[in-house]
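Peer 1: A predicted structure for the sequence below; I have some questions about it.
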Amino acid sequence: MDIVVSVVDASKNGLNICAFAIGLLMFFCVSRSTSSLAFMGFTGTLTPRIGVLKYLKTLSLQGNGITGGIPKELGNLTNLNMLDLENNRLTGEIPSSLGNLKKLQFFLLDSNDLSGQIPDQLFEVSKYNFTGNKLNCGVNQRHPCAFDSADQGSSHKPKTGLIIGVIVGLVVIIFLCCLLFFWCKGSHKIYKPEVFVDVAGEVDRRIAFGQLKRFAWRELQIATDNFSEKNVLGQGGFGKVYKGVLADNTKVAVKRLTDYESPGGDAAFQREVEMISVAVHRNLLRLIGFCTTPTERLLVYPFMQNLSVAYRLREIKPGEAVLDWPTRKRVALGTARGLEYLHEHCNPKIIHRDVKAANVLLDEDFEAVVGDFGLAKLVDVRKTDVTTQVRGTMGHIAPEYLSTGKSSERTDVFGYGIMLLEIVTGQRAIDFSRLEEEDDVLLLDHVKKLEREKKLDAIVDRNLIKNYNMQEVEMMIQVALLCTQGTPEDRPLMSEVVRMLEGEGLAERWEEWQHVEVNRRQEYERLKRRFDWGEDSVYNQDAIELSGGR
């Protein structure tokens, strides 16, 4: 997968954002095939966050005004085969971590202000150039400072065709920049570029990754009509969400965080926000920007016009469409893919901690978009080495998280399983109205009982009016029960959940689960006979069930 993005840290170096946008736009209009961001007039330093771009193959930033050192995190880009940083103003030493780039074939650092020793591993690159620096090209100068396997040691000399191509490209870029500048000036709007990346496993669709923006407090105050209650979209453990309209008429959702603790203040919060913004997937809610003041923390997201899955299941107004069964299946799979990305493709992994239907939003095409991921880390930083404060919604919280405060990706899997039951039944995870008819307040216990009695059709959402495939309903419930096993290690990974929803490997896992359940219930019956509990005993089946695996 080829990904070419800007790695200049605009938040720290005062980079002109309008010029940055114009440069990127020109890159995609003129140089898409060259995988280059050369001669764009970038200034500032290279951000260490470049290390997260694991699939980057080409990084070409020559001919800019980049200063500072070369981040050691570049050594994490193990798929890199070309690194061109020539003709900048880089200083310091070449990090030894760059020796990890085993696939590197072209390495050009000439015409900078670097010093120190060159790691020996880098002399194994097919074509390199370190001239024009203060570098020591090996002990006793045993290495040449430039080498090209094609012309055996000649220095890196640009070919005539390349020079002509660069000149023509620059002329076109300058011309188009002028046109764009006057267009921007006339419309009084700043163009916000989109850099497209291909997500592993989703190569048929592309997603937009925009520049993270820092909003002014006043800007968001105006957008939300001073955070008017009439604009409240929802409220949860992390704060209220307000509908807003920016000055350019863009609709947004503004989350006003509460109960945050941020050691280091604004800088620490900003670092965490930037890490969350790196998680880019079509089934994850894209972060547009943020705002911080001495007393406030706000996050800005795109407005999802179809609101949440919970709303579409239980809160729709008369005349609004009910979620049909095909859409529910699509929501289940899309949510699973989003969580799989957070758990297995982000470094470090991101644990949601509050997976439920209310936190899965629906875009204009009713595709699932997981929201609120990473917020637990943003607002729940505690000075402890053991656990963190339990975050989540009763009925969705895994038993081990509730009892110990220790969360993992398997706690998210449990919450996802409960969300699947919400999708099938349309009901809440906890419903005290069921006390009038039975003892199962928890939706999970209620479904388990009906599954044992082979009465699953009684639990399917009545709003579907029998318009569903019962075999598919049973499959989704089976996946849900596998996800909500009492022991975290018994629960599947989200990648396994995705495969099961796609029809692979569910039968084997379900047969194993049934065997475990039979043994568990036999053990319960054995204990019941042994102690001969009567009807008046304070110990009963419900107590055992609620304290056991759910």
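Peer 2: In hand now; what should we look at?
Peer 1: okay, CA-based contacts and neighbour counts for the rest of this
Peer 2: Will do.
Peer 1: if I pick the closest residue to N463 other than its chain neighbours, what's in contact with it?
Peer 2: Closest residue to N463 apart from its sequence neighbours, by CA to CA, 6 or more residues apart in numbering: V322 at 6.9 Å. Neighbouring residues of V322 by CA atoms under 8 Å, 6 or more residues apart in numbering: R312, L313, I316, N463, L464.
Peer 1: got these as TSV, with distance to Y242, secondary structure and neighbour count columns?
Peer 2: Shown next, in TSV, are those (distance: CA to CA, whole Å; DSSP: H, G, I helix; E, B strand; the rest coil; neighbours: other CA atoms under 10 Å):
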residue	distance to Y242	secondary structure	neighbour count
R312	19	helix	21
L313	21	helix	22
I316	19	coil	13
N463	29	helix	14
L464	31	helix	15
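Peer 1: what about versus this one:
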Amino acid sequence: MRQLENLQRRRLPPLLLLVAASMVLQCCSGVMVPMSDEVMGMMSFKTGLQDPYGALRSWREDDTSPCGWVGVICDRATGRVSEINLVGLSLAGQIGRGLVKLDELQTLNLSFNNLTGSIDAEVAGLPLLKKLNVSNNQLSGPIPPLFANNGNLMLLDLSSNALTGPISDNFFTTCQSLVSLYLAENLLNGSIPSSVASCAQLTDLSLAHNRFSGTIPGGLGQLKGLMDIDFSHNLLSGTIPADFGALRNLTSLSLMDNQLTGSIPAELSNCVNLLAMDVSQNSLAGTMPPEFQSLSSLALFNARNNMISGDFPAWIGSLSRLQVLDFANNKFTGTVPKSLGQLQVLQVLDMSGNLLWGNIPVELGLCQRLQSLDLGYNNLTGSIPPELLALNVQFLGFAGNTLTGSFPAIGPGHCPFLQFLDVSGNMLEGPLSPQLGQCSNLVDVNFSGNRLSSFIPAELGSLPSLSYLDLSKNAIDGVIPPSLGTVSHLTVLDLHHNLLVGEIPPQLGNCTALANLNLAENRLSGQIPDNLTNLTNLAILDLSSNNLTGDIPLGFESMRSLQKANISFNHLTGPIPASGAFANASEVSGNAGLCGVLVGVACPPGAPKPIVLNPNNTSIVHVKREIVLSISAIIAISAAAVIAVGVILVTVLNIRAQTRARRNASGGIESVPQSPSNEHLSLGKLVLYKRPQKASNQDWLASSAQALLNKQDEIGRGGFGTVYRAVLPDGNTVAVKKLLVASLVKTREEFEREVNLLGKVHHRNLVALQGYYWTPQLQLLVCDYVPNGNLYRRLHERRDGEPPLRWDDRFRIALGTALGLGHLHHGCQPQVIHYDLKSTNILLGHNNEVQISDFGLAKLLPALDSYVMSSKFQSALGYMAPEFACPSLRITEKCDVYGFGVLLLELVTGRRPVEYMEDDVVILCDHVRALLEEGRPLSCVDVMLHPYPEDEVLPVIKLGLICTSHVPSNRPSMEEVVQILELIRPILNARESQ
């Protein structure tokens, strides 16, 4: 031992110290066991890594062989290392040269870690190496000449790193064994090397999401086995090579988002096995080759945002397996072919933004699986076929045409799934059908710019999910139905430029989500209802050009959200409120009876003065100064919100583009659907991130994937799928989530990329993903099983005799949830956003230890669901941040912070986020905020908590309200939330120690 201490004092390099220490210990024990070259090399590799979770703890220098180590597989005949598989272990550091010692290594998989530095050419050039996968790391620098010393590589996956520079033209000169090449999602530039055409065995070629420029190299048509080409999201120019037509085995061709010109070559019709072709977002011109009608396997055809012209081809109706057909924003002429009705499996049809004319064919009503139909912004005439409303569509778009007649009558059972309806900018006449109220899932309705008459149906007030209603620029008369006041999610109500009469119904003051209310240019009379001042989210109010009388409600003075108010050209009297929303004289003009500085008319003596709140008034609520969130802090943040709330104005102005934004979302569809034939049903891939304790576990899961989904084992349902409990042969229990997706799903490559990112997320407060199972028809996620149910059940559905959660338990749940979310937001690379935080996704383990489930699953949705993303979150009603209702705003981690704030209030109050009373709807965060403003915030505390520590509960209430600020920038980060909760934690610990 003294010798070892002397060696340490000499500060030898880590590897030499390791070897010397081993020799000293062996000599002292009387047995000299030499360290093998493989052990020495792998221990050298380990010393260059950071292993935060101790995944490599079994790697010990005193072992004579590495064959029993985690992630190491040896050849049975030679006993030499043949495979290293260290996927998703959160390893950091660089790929050390010690692996050069493994001269019989065949597979090296270091994907989904946090490795940095460059790729070592000697390691990659090991003579027997066949598979090299270092994808999803943070590797940088240029790609070394990997094939110079190794002609055996079959798989090379360097995707999702930060590799830079061009690739030399002779890079692929010795790649005769290469089968799969993945370089996507890097920073590579320059031209695609022409030498790639010498990789005679290549089947998969992915260079997407880089900065490659120049033309697509010729010669790729020589690669007869090529099945998948993905050059999307680059800067490629020139034409699509005609020799692609020689690729008889090609199943997927993606060239989207480049700068390609010319026409689509007719030679591609020879690719008879093609399932998906995406050439969208280029500058392609010419006409559609009629030879394409031979592509009988084609399931996805996306050519949107080009300049393709000519009459829309009728032969497309013969492509019987088409599921997505997107030709939006081109220059097609002619009529919409009746033959499209033959596409029995079609789900998405988008022909908007062309020059099509004629009638909408009723034959489209035969497309029974259609989910999205957009024919907007053409020159279509005639009426809307009622057969289309009998389909199970979710999106119907006919805007910007010259359609006439009345909107079709809606029969019983029609429009069961319709969510977005846009018929604006046409010439529709007649009344608005009351049966529209039967379409119970409607979210957006736009009838603006038509010639509708009669009245607004009161039945619209029965649409529970309605958030956008635009009936402007019509000839609708009658009164505004008071029933609209029951639509609690209504964000935009635009009725301007009609013939409406009567008074503004005070019930509109119950639509607390309203951000834009436009009733201008009508014949409304009576006073402005005081209830409108209850609209705490209102940013734009336009009541101009009506016959309104009376005073302006003084409550507008205290509306912090209101940014623009136009009350001009009415008959209003009295003082003008002094708030910023009434700062422009032109927006109050035309009211002879108004007085105030803004119009230069002094108000007569005795006129009531506008109410001005004193922000320094501390008598509202008394709070101890030692608590980190005092009421003065709330007021300070609110004052800052007044400045920042300008964001809301931009948001609301973008809401009117909402429907088109959803329509354009179809342009991003990059899914590659599988062939509908039954030959694929039996092909499944099972991946488990941790090697099963018994091999039978993996075999059983792979063979029994469908059988384990028994109804009696169902333990939960959500927006993303159904969860089942399954017991493995070794007695271990897992949770299996069967994902709910349409038949059009992500490709296996895309699915695996997203799932593997989630699989590398590890934290004590997050449910660990153990693996997945994938076929085109069935996708399963295998997770840890958490036995004690979820927070929703413990709060709202307690069993008889089950005690309520104590305050200490609730506080620990809040802190555990904050720690888990904080890890997703700040401890993962790339950042993970939960998207669907709610109490049913807060699972409780032993001693109510929090485990958050379903994080990041929105990334697994098919691109098709970008139309109806909000429907996936209907079960999260009350937790959703306001920006979810506005597609123009980017969804960030602050949406999770909003949901966490609601969760805090749910823990404190024991109430659900939204509660439906007999004649009212109570939004939890609005209810608690009102109680705080009234000076009695503790009156909302769950009666089951009494007695409780006020010095802890009160700051948690305030934290919840700040987290649910309507302005995202005003919400704290989850790191700040954790810090605030940990300031309260010593109080809790001190009480427990007493």
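Peer 2: Great, that's in hand. This is a predicted model, so every value here is computed, not measured.
Peer 1: sorry, back to before: the residue nearest to N463 of structure 1 and F366 of structure 1, how far apart?
Peer 2: Distance, V322 of structure 1 to F366 of structure 1, using CA to CA, to the nearest Å: 12 Å.
Peer 1: K377 of structure 1 matches what in structure 2?
Peer 2: In structure 2, the residue paired with K377 of structure 1 is K859, using TM-score structural alignment.
Peer 1: quick check: its match touching N756?
Peer 2: No. K859 of structure 2 is beyond contact range of N756, at 11.8 Å (criterion: CA atoms under 8 Å).
Peer 1: neighbour count for these two, which is higher?
Peer 2: N756 (21 against 17; other CA atoms under 10 Å).
Peer 1: and the more buried one, that's in a helix?
Peer 2: Yes. N756 of structure 2: assigned to a helix according to DSSP: H, G, I helix; E, B strand; the rest coil.
Peer 1: start and end of stretch 317-336 of structure 1, how far apart?
Peer 2: Stretch 317-336 of structure 1 has an end-to-end distance of 28 Å (CA to CA).
Peer 1: that one maps to which residues in structure 2?
Peer 2: Counting by TM-score structural alignment, stretch 317-336 of structure 1 falls onto residues 799-818 of structure 2.
Peer 1: one step back: redo the contacts of V322 of structure 1 as JSON lines? Include distance to E504 of structure 1.
Peer 2: Output for the contacts of V322 of structure 1, formatted as JSON lines (distance: CA to CA, whole Å):
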{"residue": "R312", "distance to E504 of structure 1": "29"}
{"residue": "L313", "distance to E504 of structure 1": "28"}
{"residue": "I316", "distance to E504 of structure 1": "34"}
{"residue": "N463", "distance to E504 of structure 1": "29"}
{"residue": "L464", "distance to E504 of structure 1": "26"}
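Peer 1: gap between the counterpart of A357 of structure 1 in structure 2 and S111 of structure 2?
Peer 2: Mapped onto structure 2 by TM-score structural alignment, A357 of structure 1 lines up with S839. Applying CA to CA, one obtains 33 Å for the distance of S839 of structure 2 from S111 of structure 2.
Peer 1: more neighbours: these two, which one.
Peer 2: S111 (27 against 24).
Peer 1: where does the more buried one land in three-state SS?
Peer 2: coil.
Peer 1: I'd guessed it sits against V134; true?
Peer 2: Yes. Contact status for S111 of structure 2 versus V134: in contact at 4.5 Å, counting by CA under 8 Å.
Peer 1: shared neighbours, these two?
Peer 2: Here S111 of structure 2 and V134 have no joint contacts, going by CA under 8 Å, 6+ apart.
Peer 1: pull out the buried positions in the match of stretch 317-336 of structure 1.
Peer 2: L805, W807, D808, R810, F811, R812, I813, A814, L815, G816, T817, A818 (16 or more other CA atoms under 10 Å).
Peer 1: for Y772 of structure 2, state which of those residues is nearest.
Peer 2: Among those, T817 lies closest to Y772 of structure 2 (CA to CA), at 24.8 Å.
Peer 1: and that closest one, what does it touch?
Peer 2: Counted by CA under 8 Å, 6+ apart, T817 of structure 2 has contacts N765, I842, V850, Q851, I852.
Peer 1: what is the equivalent residue in structure 1 for the third one?
Peer 2: Under the alignment by TM-score structural alignment, V850 of structure 2 pairs with A368 in structure 1.
Peer 1: thought its match was touching L362?
Peer 2: Yes. Taking contacts as CA under 8 Å, A368 of structure 1 lies within contact range of L362: 5.1 Å.
Peer 1: these two: who's more crowded?
Peer 2: A direct count of neighbours by other CA under 10 Å for A368 of structure 1 and L362 places A368 higher, at 28 against 24.
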